[in-house]
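Engineer: need coordinates for the below:
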Amino acid sequence: MLTATTPAPPVPAAQRRGRGARRRRQDAAGYIFLSPWLLGLLGITAIPMLISLYLSFTDYSPLGSLSDATWVGLDNYRRMFTTDPSYWHAVRVTVEFAVIAVPLKLAAALAVALLLNRTFRGIAWFRGLFYLPSLLGGSVALAIVWRSMFNREGAFNSLLSLFGIHGQPWVNDPNFALETLMLLAIWQFGAPMVIFLAGLKQVPTELYEAASVDGAGAWRKFRNITLPMLSPVIFFNLVLETIHGFQGFTAAFVVSGGTGGPVDATLMYTLDLYVKGFTELDMGYASAMAWVFLVVVGLVTVVLFSTGRFWVHYSDSEAK
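Structural biologist: The predicted structure is shown next:
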């Protein structure tokens, strides 16, 4: 039996106008609440980035106005890749720092997270103590303390003297200065440790129980259960810490006195950029360095994401 559907009655024009006015008021309220963020995005990020992109093609000193910038085209980029020896040295130092410090930092964070993934009295205090160094991450005061610890009369050499070992000014030795910065970065493993700990809490205990029934040992459980289940968390920490590793600046600046010494051993890329822009007052060249840095870090991130589908395992067995 066929029945005819009754068409919906038309909405009165006054009601439609009321709905439209209400929607516009809601949109306006939303933009008002977003305005602080939008103003910050434009004034602190977007507009300065566009200005720096323009300056990268100019010869410009920060002591002058933008109208004093002289257009030089690709000369800054050509100088960067062909005639500036400090540029490639800074690239090498930064890559060495990131390649060594980031994996060791993640390994330390995972190891401590495994130790703290237990339940006993006072565990919250231990977790807080291990996280404490990360609260001071990037601070000038911490870098100053670190420099004093590893100079000739520092606490580290005092500790070595208890075992009859004669220390040296580690931060002033070009063979060890960069390693002291790596050690500082590794010591601040608290943030990835907390993320690893949260990931370990999400691993079903039934998997470990079933593995124990099958006679699996601790190493086999770690390799076949913990690592695959933590792979998304490992990937997340890897991306963040890799970006942070390339962006290292404060510790290198403080330990070296803003010069990248000794003998440019701690001349990180961002420190070299700072020296070019604010010490040598060559802001056009520094802007070109900044844009190359942005592109390279973006490409490194893309590579990490493209390789993640081969080793990152999600619980729903689908690559995100």
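
Engineer: every contact and neighbour count from this point should use C-alpha atoms.
Structural biologist: OK.

Engineer: hang on, N151 packs against W170?
Structural biologist: Yes: taking CA atoms under 8 Å as the definition, N151 is a contact partner of W170 at 5.8 Å.

Engineer: and A211, what does it touch?
Structural biologist: Neighbouring residues of A211 by CA atoms under 8 Å, 6 or more residues apart in numbering: K221.

Engineer: do you know how far it is from S317?
Structural biologist: In this view, A211 and S317 are 20 Å apart by CA to CA, to the nearest Å.

Engineer: just L135 next, same as before
Structural biologist: For L135 relative to S317 (CA to CA), the value is 35 Å.

Engineer: who's more crowded, N151 and W170?
Structural biologist: Counted by other CA atoms under 10 Å, N151 and W170 do not tie: W170 has more neighbours, with 21 against 18.

Engineer: contact partners for the more buried one?
Structural biologist: Counted by CA under 8 Å, 6+ apart, W170 has contacts 150-152, 176-177, 180.

Engineer: would you reformat those residues as TSV and include distance to S139 and secondary structure?
Structural biologist: Shown next, in TSV, are the contacts of W170 (distance: CA to CA, whole Å; DSSP: H, G, I helix; E, B strand; the rest coil):
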residue	distance to S139	secondary structure
F150	17	coil
N151	19	coil
R152	23	coil
F176	22	coil
A177	19	helix
T180	16	helix
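
Engineer: also this sequence, please, to line up against the first:
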Amino acid sequence: MGKNKWTGLLYISPWIVGFIIFTVYPFLNSLYISFTDFTMIQAPRIIGLDNYKELFQDKEFLNSLVATFKYALLTVPASLVFALLIAVILNFKIKGINFFRTAYYIPSILGGNVAISVIWKFLFTGDGLINQTLGFFGINSLPWMSDPNLAMIVVSSLRVWQFGSSMIIFLAALQNIPVELYEASEIDGAKKITQFFKITLPLITPSLFFNLVMGMVGAFQEFNSAYLITGGGPLKATQFTSLMIYNYSFKFFRMGYASAMSWILFVVIMIFTGIIFLSQKKWVYYVDEE
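Structural biologist: Next up is the predicted model:
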């Protein structure tokens, strides 16, 4: 038994070494750097809690947290609803359904791509395809990139468009629901809408819980769309905390300050994740539970 254990550890040792070097060490080192004044040119100088004190007085940082919250509030519910709606549609057994399942999943593969973000930006420019389409229907062009509220919608829509991963998980959950439950409810006279809320929704809550956690974590760490589409503008309305961390790290070379930001963001994510985990007892239904 002992020999098998060491053999197994030997096989996974490349992953363990990589995890320690590229994850654990940077993670802990960033905590140390957050208590220093570090410009990458000079050696880190320990300054205690000064970075954290400055952060909570920094209106730009607080505004970035507000922008991040708005982004998460817009994208997470919309992505879940849209993914579930498409999953329900794709759960029907019709001809060519596998093609549509693949087609709807492709945006999740391409969505984080730099080229897609650039294309998305051009779609919403003054003479882009979106405004041209609006003009075709007699609607005036909208200032997507210069209006703070509209800019938030632009970057949020890209994430909502990447619903494929959540959709696949929902689809798998839908296909695991016993058909007998629907047949029994039909005998009792239940309508489709009743079946959805009384059978379908409760039985896919574990998948909903997983997608909610992953979506929330991903939304709080969003960087690409803000960096590539709006650059954090206009008026820093889409300067998410991740983008601000990048700016202070690689534009202003305030590594200690940026590390403190990243740790506050980490704590915020952990708090929200903890709240979701604590709340699951009230709304997540597991079939194995007695």
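
Engineer: show me which of the contacts of W170 of structure 1 are buried.
Structural biologist: Burial by neighbour count, 16 or more other CA atoms under 10 Å: within the contacts of W170 of structure 1 this picks out 150-152, 176-177, 180.

Engineer: just put the residues you listed in a markdown table and tack on distance to Q15 of structure 1.
Structural biologist: Formatted as a markdown table, the buried ones among the contacts of W170 of structure 1 follow (distance: CA to CA, whole Å):
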| residue | distance to Q15 of structure 1 |
| --- | --- |
| F150 | 75 |
| N151 | 77 |
| R152 | 81 |
| F176 | 75 |
| A177 | 73 |
| T180 | 70 |
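
Engineer: which one of the contacts of W170 of structure 1 is nearest L34 of structure 1?
Structural biologist: Nearest to L34 of structure 1 out of the contacts of W170 of structure 1 is T180 (CA to CA; 43.1 Å).

Engineer: assess the claim that the closest one and N172 are in contact.
Structural biologist: No: using CA under 8 Å, T180 of structure 1 makes no contact with N172, being 10.1 Å away.

Engineer: mean per-residue distance, the longest helix belonging to structure 1 versus structure 2.
Structural biologist: Identified as the longest helix of structure 1 according to DSSP state H is helix 85-116. On superposition with structure 2, the mean distance recorded for helix 85-116 of structure 1 (mean CA distance after the TM-score superposition for structure 1) is 0.5 Å.

Engineer: corresponding residues in structure 2 for that helix?
Structural biologist: Using TM-score structural alignment, helix 85-116 of structure 1 lines up with residues 59-90 of structure 2.

Engineer: next one: stretch 37-50 of structure 1
Structural biologist: Counting by TM-score structural alignment, stretch 37-50 of structure 1 sits on residues 15-28 of structure 2.

Engineer: next: stretch 160-169 of structure 1.
Structural biologist: Going by TM-score structural alignment: stretch 160-169 of structure 1 matches residues 134-143.

Engineer: start to end distance for the matching stretch?
Structural biologist: The stretch stretch 134-143 of structure 2 measures 12 Å between its terminal residues, going by CA to CA.

Engineer: what is the distance between it and the centre of its chain?
Structural biologist: Put simply, stretch 134-143 of structure 2 sits 31 Å off its chain's centre (CA atoms, centre = their mean, to the nearest Å).
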